[in-house]
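Participant: just a sequence and a predicted model for now, questions to come.
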Amino acid sequence: MAVLNDLQSMVMDQAQGWIRDRMPVTAFRALRDAGAGGFDPGLWSEIADLGWCGVALSEEDGGSGLGHLNLGLILESLGRNVGATPLAATTVAADALAMAGSDALKTAWLPRLAAGEAIGALAVDEGAAHAPDVLATTAVRTEGGWRLDGVKRFVAEGMAADLLIVAAQAEGQTALFAVDAGAPGVSRAPRRLTDFRDHAEVTLSDVVVDADARLTGPDGDAALLDDLLDRARALAAAELLGLSVGAFDTTLEYLKTRVQFGQTIGAFQALQHRAADLYTRIELARSAVEAALSAIDAQAPDRALLVSIAKATAGDTANLATREMIQLHGGIGMTDDHDAGFYIKRARVLENSWGSAAWHRDRFGRLIGI
């Protein structure tokens, strides 16, 4: 685990306290039971008032300049309670504009994204599996701009998004475009996944955007997409870490209080070993996640490696933690009355978002040349 400085400790303490009071797991259950999906707009407004939407943005771009590690601490805290927000998706969309947007785009969108008045989403994948190198969406140059056509599937926060960062093939190469979600030719249909969160299938049909809607990174558009995806992956890993911690804490409390055969089940050595193994794995995942987020903030040359390590490790850990949560709770853990289902379902979706553990292990091998 990274040694947090005073500011980071304060951010985490504030996040955990507010989330514990305002976003307990019962709040997500109520959202699910209401059939709303997505997130609670009232709580999102409170999050915006706390300044969390601009945590990772620089002060020059309208944020607080606290970086992605601090944002990761907040997302970990949200994950502990299965807190549903579009915070990660909106941050990555804002990052895209801050890194490669025109002055006009920044002026139009960054203040709104940083204030939580607009929601952003990254629209890349077109199939069931993460495949950023396989893009059928096209961008054709027109007089004064571009015309986009294609379908993006399972776009996280896609129904609520005001701004879409769309990956497409333009003149034989990968390109990114900032698209107003309300533009003519953009249509969206909800895709309800097992985690009851906001996902959409986004169809772009003859969507015309201005020339400056194209985002151009200093190292090329493909490198820009990789960088944005790594930010999305690292933030997903932070939430996966939080899910692991929440599942572990709930399970540990149950082991301490559930009585069987005349004693608490936590007194059984076999269960103690399983709890100790899980705790160790969570701390290893924490180190990997915090290293990846710190590398992103520092723009370290090995950040892609560290992100893949973090995403794979956090995914595997959340998989184990949520399965152990169900098994160690016994029959009650299998029921909808218990919260275990919320943890395992959210973990399964996040595990496969932006690349599964297997995908990232393969990527790690490619990055080191094997």
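Facilitator: Sure, I can see it.

Participant: please make it C-alpha for all contacts and neighbour counts, starting now.
Facilitator: Noted.

Participant: residue 141 sits in which helix or strand?
Facilitator: strand 138-142 (DSSP states H and E).

Participant: and that strand, what other elements does it pack with?
Facilitator: Contacts defined by 3 or more Cα pairs under 8 Å, 6 or more residues apart in numbering; DSSP states H and E place strand 138-142 against strand 145-156, strand 163-170.

Participant: for residue 110, find the nearest of the ones you listed.
Facilitator: strand 163-170 (10.6 Å; Cα to Cα).

Participant: chain center to that closest one, what's the gap?
Facilitator: Chain-centre distance of strand 163-170: 18 Å, with Cα atoms, centre = their mean, to the nearest Å.

Participant: still on that earlier bit, just say which of the helices and strands packed on strand 138-142 is most tucked in.
Facilitator: Highest mean neighbour count among the helices and strands packed on strand 138-142 (mean count of other Cα atoms under 10 Å): strand 163-170, with a mean of 24.

Participant: tell me what angle the strand holding residue 141 forms with strand 145-156.
Facilitator: Strand 138-142 runs at 160 degrees relative to strand 145-156, counting by axes from the mean of the first three to the mean of the last three Cα atoms, to 10 degrees.

Participant: how far off strand 163-170 does strand 138-142 point, in degrees?
Facilitator: Using the same axes, to 10 degrees: strand 138-142 against strand 163-170 is 80 degrees.

Participant: buried stuff in strand 138-142?
Facilitator: 138-139, 141 (16 or more other Cα atoms under 10 Å).

Participant: stretch 112-123 now?
Facilitator: Using 16+ other Cα under 10 Å as the test for burial, stretch 112-123 gives 112-116, 118-123.

Participant: in those, find the pair that's most separated.
Facilitator: Taking Cα to Cα, no two of those sit farther apart than 115 and 123, at 21.6 Å.

Participant: pull the contacting residues for the nearest residue to residue 167 once chain neighbours are set aside.
Facilitator: Nearest residue to residue 167, sequence neighbours excluded (Cα to Cα, 6 or more residues apart in numbering): residue 176, at 4.6 Å. Residue 176 is in contact with 165-168, 214-216, 221, 225, counting by Cα atoms under 8 Å, 6 or more residues apart in numbering.

Participant: here's the one I want to compare it with:
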Amino acid sequence: MRFTHTEMSADLRDATRKLLTREWSVDAAKRSAAGENDDAEKLWKHFASLGWPGIAAPSAYGGGSGSLLDLAAVAEEMGRAVAPTQLYSTVVAAEVLGAFGTKDQKDAYLRTIVDGSLRATVALDEPALTAQPDDVPVRAVRNGGWLLTGTRWFVAEAVSADVILMAAATSGGPALFIVPTQTDGLTLTPLATTSGPGQAVVTLSGVRIGEDQIVGSKGAGPAVLRRAREWAQCLQLADVVGVGAYVLEKTVAYVKQRIAFGVPIGSFQAVQHHLANMSTELDCAEMLAFEAIELVDRRDPAATIALARAQSFAPAAVKRATLTAHQLHGGAGEVLEDDLYLYSNRAKRAELTWGTPPEHLARVAEELAAEAGVS
């Protein structure tokens, strides 16, 4: 079974590949991974000029009223090219504001997100806190508005963001707050990671924001956080599917031209077995990922199980594929002159971001037990 793109998502996929072929390169990806930001900034300007931050935003605010599937087509191509992920964080913020924000919040933030002049990110879960939306290390109390205190690690694209949608615990349950990065008391500490720049530790030391900076009506916090979490996970799943597709194509091409004992190594049965296993696992990863994306897009009740199932398998499968690719490339796959390390780093980041396979499988078991009425 293979997922078939809609006409619009197929057009976006093709347009993204053409743009990245023209405006991005392996060298740019290596510079970005090393901490240089100029290439990523140029690429963002191209995205903004095409209106891609607003692909799925409401047309009333300048968006394209597209779908998560449309964005997933873009994300898949960005994974193939190991392009910067600023777009993902921004479109997740746009989706949350479009779905739950007040008119004033949409006027103040959504319009500028859509036209690319404002970049946003979301600070949701940390790796050890993926299962329960109440497990948030930032607290918010009412004090002439809201007073936020705490530390959030591994906030994606925080370094380049103008606004952070910050999850915090309140007396009424978890909620999401709009926090400009230039607010007094907010400190960003960039993290050095193997998958490139962007992540940061966000420290809030008595950050004061207005009463109107909370997203969603009273009691809507869990639904707001769930929507943000689902969209963020879906875009990363699409991204890692693109990583796997490129790695398989690259490896197949390499074993056809690498000669050993007078013949291409791809003629050896052991190599063929490795490639067959890679292809099978990557097909399964693609199927599970896009099944989850489609169900989330439709807001189907089955989306929770589908997403947990996809998360339990796809990132780990792509990570395994990159390791097999390194093995089949031999020494050529272990040097920085090659681009394979960019893809194995990207796959490992995806595997770690939203929790471990056992955590996701436990979520599947919990949901199935609940459906069956088993306590």
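Facilitator: It's in. Here the structure is a predicted model, which means the values were calculated and not measured.

Participant: TM-score of the superposition?
Facilitator: TM-score for the superposed chains, counting by TM-score structural alignment, normalised by the length of the first structure: 0.94, backed by 368 aligned residues with a Cα RMSD of 1.9 Å.

Participant: re earlier: of the buried residues of stretch 112-123 of the first structure, closest to residue 131 of the first structure?
Facilitator: residue 123 (11.9 Å).

Participant: the nearest residue to that closest one once chain neighbours are set aside and residue 40 of the first structure, how far apart?
Facilitator: Distances taken as Cα to Cα, 6+ apart put residue 166 closest to residue 123 of the first structure, at 4.8 Å, once the chain neighbours are dropped. The spacing between residue 166 of the first structure and residue 40 of the first structure, counted by Cα to Cα, to the nearest Å, is 25 Å.

Participant: tell me where the stretch 251-370 of the first structure has helices.
Facilitator: Applying DSSP state H, counting those that start in this stretch to the stretch 251-370 of the first structure gives helices spanning 269-298, 303-329, 340-352, 357-367.

Participant: to residue 81 of the first structure, which of these lies closest?
Facilitator: helix 340-352 (8.6 Å).

Participant: which helices and strands does that closest one pack with?
Facilitator: Using 3+ Cα pairs under 8 Å, 6+ apart, helix 340-352 of the first structure is in contact with helix 221-257, helix 303-329.

Participant: so which of the ones you listed comes closest to residue 105 of the first structure?
Facilitator: helix 221-257 (16.6 Å).

Participant: how about the closest one: buried residues?
Facilitator: 221-222, 224-225, 227-248, 251-252, 254-255.

Participant: what does stretch 28-41 of the second structure give?
Facilitator: In stretch 28-41 of the second structure, the ones that count as buried by 16+ other Cα under 10 Å are 28-33, 37, 39-40.

Participant: tell me the contacts of residue 198 of the second structure?
Facilitator: 156-160, 190-191.

Participant: if we can go back for a sec, nearest to residue 274 of the first structure, out of the helices and strands packed on helix 340-352 of the first structure?
Facilitator: Across these, closest to residue 274 of the first structure is helix 303-329 (Cα to Cα), at 8.5 Å.

Participant: ok, residue 323 of the second structure to residue 312 of the second structure distance?
Facilitator: Residue 323 of the second structure is 18 Å from residue 312 of the second structure, by Cα to Cα.

Participant: neighbour-wise, which of these two wins?
Facilitator: The residue with more neighbours, out of residue 323 of the second structure and residue 312, is residue 312; 25 against 19, by other Cα atoms under 10 Å.

Participant: excluding chain neighbours, what is closest to the more buried one?
Facilitator: Residue 312 of the second structure's closest residue in space is residue 357 (Cα to Cα, 6+ apart), at 4.1 Å.

Participant: trace that neighbour over to the first structure, please.
Facilitator: Counting by TM-score structural alignment, residue 357 of the second structure lines up with residue 357 in the first structure.

Participant: where does the strand holding residue 141 of the first structure end up in the second structure?
Facilitator: Using TM-score structural alignment, strand 138-142 of the first structure pairs with 139-143 in the second structure.

Participant: can you list contacts of stretch 337-353 of the second structure?
Facilitator: By Cα under 8 Å, 6+ apart, stretch 337-353 of the second structure touches 26, 29-30, 33, 82, 126-127, 194-195, 236-237, 240, 243, 247, 315-316, 318-319, 322-323, 326, 332-334.

Participant: could you list every residue that touches the closest residue in space to residue 364 of the second structure that isn't next to it in sequence?
Facilitator: In this structure, residue 364 of the second structure finds its nearest non-sequential neighbour in residue 305, 5.4 Å apart by Cα to Cα, 6+ apart. Shown in contact with residue 305 of the second structure (Cα under 8 Å, 6+ apart): 363-364, 367-368.

Participant: how much space separates residue 313 of the second structure from residue 320 of the second structure?
Facilitator: Taking Cα to Cα as the measure, residue 313 of the second structure falls 11 Å from residue 320 of the second structure.

Participant: oops, could you answer that again for residue 2 of the second structure instead?
Facilitator: 21 Å.

Participant: more crowded one of those two?
Facilitator: residue 320 (19 against 11).

Participant: find the residue closest to the counterpart of the more buried one in the first structure in space, skipping its chain neighbours.
Facilitator: For residue 320 of the second structure, the aligned position in the first structure is residue 320, judged by TM-score structural alignment. Excluding its sequence neighbours, the residue lying closest to residue 320 of the first structure (Cα to Cα, 6+ apart) is residue 278, at 7.7 Å.

Participant: list the contacts of the residue positioned nearest the centre of the first structure.
Facilitator: Centroid-nearest residue in the first structure: residue 236, 3.5 Å away (criterion: Cα atoms, centre = their mean). Residue 236 of the first structure makes contact with 88, 311, 350, 353, according to Cα under 8 Å, 6+ apart.

Participant: give me that answer again for 7 Å
Facilitator: residue 350 (Cα atoms under 7 Å, 6 or more residues apart in numbering).

Participant: ok, it to residue 203 of the first structure distance?
Facilitator: 25 Å.
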